[in-house]
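K.L.:
coordinates only, sequence not included:
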């Protein structure tokens, strides 16, 4: 495994750097400090020292001016890169065609985040720090060590056909990039923004309340997720959109809804987009309109919106809907859109579609503008990749368990046959006598 050796900074620096001057790292708040060296003693002598990782540390040593900051940067970077390398070679359970730190992508870095969170003794900020240093390591290699870049990490620009395995957003500062917002899929984790598990739990909580308000809230969240509609499209949705009778045929599993004018459609006289979704959700909304919705109607108030506020009897406004969902369930309408996009990506990737094709189909389903940069879609795509990888790992484990059980049964059967053979041999020997 990779580990950090503490060596004398001057000798280490001069051995692995062309700079013959005494490195500034020797002066770190006047304390005796040894420079870290990332090595793997399991490798042969020629390959024990990770050249690129230690060049990265040396780069930090000569570019960071403040003594205390320099020491902290080098300690944090060496630890982060060491853990990252060990994750790739030893702790990532996903099958690799070629297991290497150069054969990585944003989905691998997401699995790295999940792995760090599963350890249990690391704070959320510490986890993000380790993930950030792994990105910085590749940014150094791709944009500083190799001038012009070698195509490992960068900002995707589909219009110029520039796509990077490790995708980041543009930023400013010493490290001019931002990591995409990819919340954890672990239930135990507490990411800054809710996502998959929190959204599903919110629907279960609302549906399980067994009252009209809970039924209304669960249906709103289901529509956002399954039909991929926006908050504005939900609150402007009117009962006429559900006037069509759902076919009884089991072969028809989806229904269409005509939405009100989309936020991307500024032309006069245009109508909203048409969206598809599960027939069973469509039927539940029709039932809600005929029954529970009547409990929200106030005398003297006429509003044809599907979902009405209990207080006013009128349709929600955007901020009030978001505030209500956040207060009751800790989620926002945008979380549901992310879940919807992630599920669509999983479905398309399971069908064997390539990333570019899946991106176009999901963007169309969500009603995205052609000019959008696709940051939300990229995050959902990465999330889908992680979920599929974890699901694949679980399937492989289940298959291995089945094989192991079958092998154990065969071993028992073999022992039984051997015992029978010994018994027959014993009987034969007595017969011969």
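P.N.:
Cool, got the structure. Everything quoted here is computed from the prediction, not taken from an experiment.
K.L.:
For the rest of this, base every contact and every neighbour count on C-alpha atoms.
P.N.:
Fine.
K.L.:
Helices along the stretch 151-300 of the chain, start to end?
P.N.:
Remark: helices assigned in the stretch 151-300 of the chain by DSSP state H, counting those that start in this stretch are 196-207, 212-227, 231-235, 279-290.
K.L.:
in the first one, what counts as buried?
P.N.:
For helix 196-207, the buried set under the neighbour-count rule, 16 or more other C-alpha atoms under 10 Å, comprises 196, 198-200, 202-203, 205-207.
K.L.:
Residue 134: which of the helices of the stretch 151-300 of the chain is closest?
P.N.:
helix 196-207 (24.9 Å; C-alpha to C-alpha).
K.L.:
Closest one of the buried residues of helix 196-207 to residue 314?
P.N.:
Closest to residue 314 out of these is residue 206 (20.7 Å), distances taken as C-alpha to C-alpha.
K.L.:
Now for the closest one: which residues touch it?
P.N.:
By C-alpha atoms under 8 Å, 6 or more residues apart in numbering, the contact list for residue 206 reads 214-215, 217-218.
K.L.:
Now distance to residue 124 too, for the buried residues of helix 196-207, in CSV please.
P.N.:
Listed next are the buried residues of helix 196-207 as CSV, based on distance: C-alpha to C-alpha, whole Å:
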residue, distance to residue 124
196, 18
198, 17
199, 20
200, 22
202, 23
203, 26
205, 26
206, 29
207, 31
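K.L.:
and which of those residues is nearest residue 159?
P.N.:
residue 196 (30.1 Å).
K.L.:
next up, a second structure to put side by side with the first:
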């Protein structure tokens, strides 16, 4: 292979002879940037050629299964991501995998595609470890069995026919993960759109968007807020206000509201909300009120979802997930361990104390950790680049001074 690849690994379709009399086209083999065959993936391809042969190749020269070709492409893209972040192919971590998926998720949000991506990566590392190409990279973390923590970890399988379960599986068609990485930019853009409308309806939507993002409130919790909840005079020395909200059927909880968000709602109630009420005497008193009858009736959960998705392109639960990750980022920067941070965020968000909630919060913490580490690595890289640029500028100045001396020296010699 003489082709020079910019990426660390490149997939190239090759024609191979198989079982003596069969020539297979478009078999995906991988080469590194030096043109050397990358054996961990190529051995994986050959192992799967055996499986394709067992299933029967329909005609001479037919390409291998297309879905496996895509699996190779997904693995190659992750290995190139690791290389771009200064890590070898056999140095993956769950943090880097979350960060990689988040970059893909910005372009492709379909659950099936993201599930196929993570499944391919886990399958590659699991089988390569079994084949001896790497060691102690992937596994099921169980401190009762072994105090070693696998950097890439999977869940014990509920199906006896499988070795493990994918811990990053999305549920439902075309749904993003319930622990999506932060969507601050999308929500800030939606907030700008709502407020730029210059209408009372846009102001209502803007305050609702800001409230969810700053408090992590559920749809029902936001919809149940009443104007009487915001009649308190805010103590200038306090940073938060606590009010009791309806959270689920026959349940309620204390919702912690930052003072800034509390005052935003107060301003909305005073300035814009009256334009959404036709008769103040019949005002039912809900903060985020419907405009159908203009009587202050509460918005429904389904209306909030439709409104935010259709008009602003965001999902209420994504805002709640963004809030959780933002909280985890703050706790991680403050040096809190994962268990303490999970406890604080669980209480803040009103999560139940069950395994599903714990798994969700754990993923938020890992995402937060990956974001902070990536940000710190980027800051160090930017600092190094700045220092290099300064050194180059100094060297250029010295070169100009040297050139000037060389120019002056012959003239001085001639004068003498």
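P.N.:
Right, received. Where do you want to start? Because the structure is a prediction, the values reported are computed rather than measured.
K.L.:
quick one: which of the buried residues of helix 196-207 of the first structure is nearest to residue 180 of the first structure?
P.N.:
The closest of the buried residues of helix 196-207 of the first structure, once distances to residue 180 of the first structure are taken by C-alpha to C-alpha, is residue 196, at 16.2 Å.
K.L.:
Quickly find the element holding the nearest residue to that closest one once chain neighbours are set aside.
P.N.:
Using C-alpha to C-alpha, 6 or more residues apart in numbering and skipping the chain neighbours, the partner closest in space to residue 196 of the first structure is residue 339 (5.7 Å). Assigned by DSSP states H and E, residue 339 of the first structure belongs to helix 333-350.
K.L.:
Going along the chain, name the strands of the first structure.
P.N.:
According to DSSP state E, the first structure carries its strands in the segments 2-7, 35-40, 153-154, 166-167, 169-170, 177-178, 254-258, 274-278.
K.L.:
Export those to a markdown table and append columns for mean neighbour count and distance to residue 314 of the first structure.
P.N.:
Converted to a markdown table, the strands of the first structure look like this (neighbours: other C-alpha atoms under 10 Å; distance: least, C-alpha to C-alpha, whole Å):
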| stretch | mean neighbour count | distance to residue 314 of the first structure |
| --- | --- | --- |
| strand 2-7 | 16 | 62 |
| strand 35-40 | 22 | 64 |
| strand 153-154 | 24 | 47 |
| strand 166-167 | 22 | 44 |
| strand 169-170 | 14 | 40 |
| strand 177-178 | 17 | 41 |
| strand 254-258 | 17 | 21 |
| strand 274-278 | 17 | 24 |
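K.L.:
Those: which one's closest to residue 400 of the first structure?
P.N.:
Of all the strands of the first structure, strand 2-7 comes closest under C-alpha to C-alpha, at 28.4 Å.
K.L.:
Just the residues contacting the closest one, thanks.
P.N.:
Outside strand 2-7 of the first structure, the residues that touch it by C-alpha under 8 Å, 6+ apart are 34-41, 78-79, 82-83, 85-86.
K.L.:
distance of the spatially most central residue of the first structure from residue 343 of the first structure?
P.N.:
Nearest residue to the geometric centre of the first structure (C-alpha atoms, centre = their mean): residue 383, 2.7 Å. Distance, residue 383 of the first structure to residue 343 of the first structure, by C-alpha to C-alpha, to the nearest Å: 9 Å.
K.L.:
Kindly report the same for residue 128 of the first structure.
P.N.:
For residue 128 of the first structure, the distance to residue 343 of the first structure - C-alpha to C-alpha - is 25 Å.
K.L.:
Just want to know which of those two has more residues nearby.
P.N.:
residue 343 (21 against 16; other C-alpha atoms under 10 Å).
K.L.:
Redo the contacts of residue 206 of the first structure as JSON lines? Include distance to residue 274 of the first structure and neighbour count.
P.N.:
Formatted as JSON lines, the contacts of residue 206 of the first structure follow (distance: C-alpha to C-alpha, whole Å; neighbours: other C-alpha atoms under 10 Å):
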{"residue": "214", "distance to residue 274 of the first structure": "27", "neighbour count": "18"}
{"residue": "215", "distance to residue 274 of the first structure": "24", "neighbour count": "21"}
{"residue": "217", "distance to residue 274 of the first structure": "22", "neighbour count": "22"}
{"residue": "218", "distance to residue 274 of the first structure": "22", "neighbour count": "19"}
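K.L.:
list the contacts for the residue nearest to residue 98 of the second structure when sequence neighbours are not counted?
P.N.:
Nearest residue to residue 98 of the second structure, sequence neighbours excluded (C-alpha to C-alpha, 6+ apart): residue 367, at 6.2 Å. Residues in contact with residue 367 of the second structure (C-alpha under 8 Å, 6+ apart) are 95, 98-99, 181, 325.
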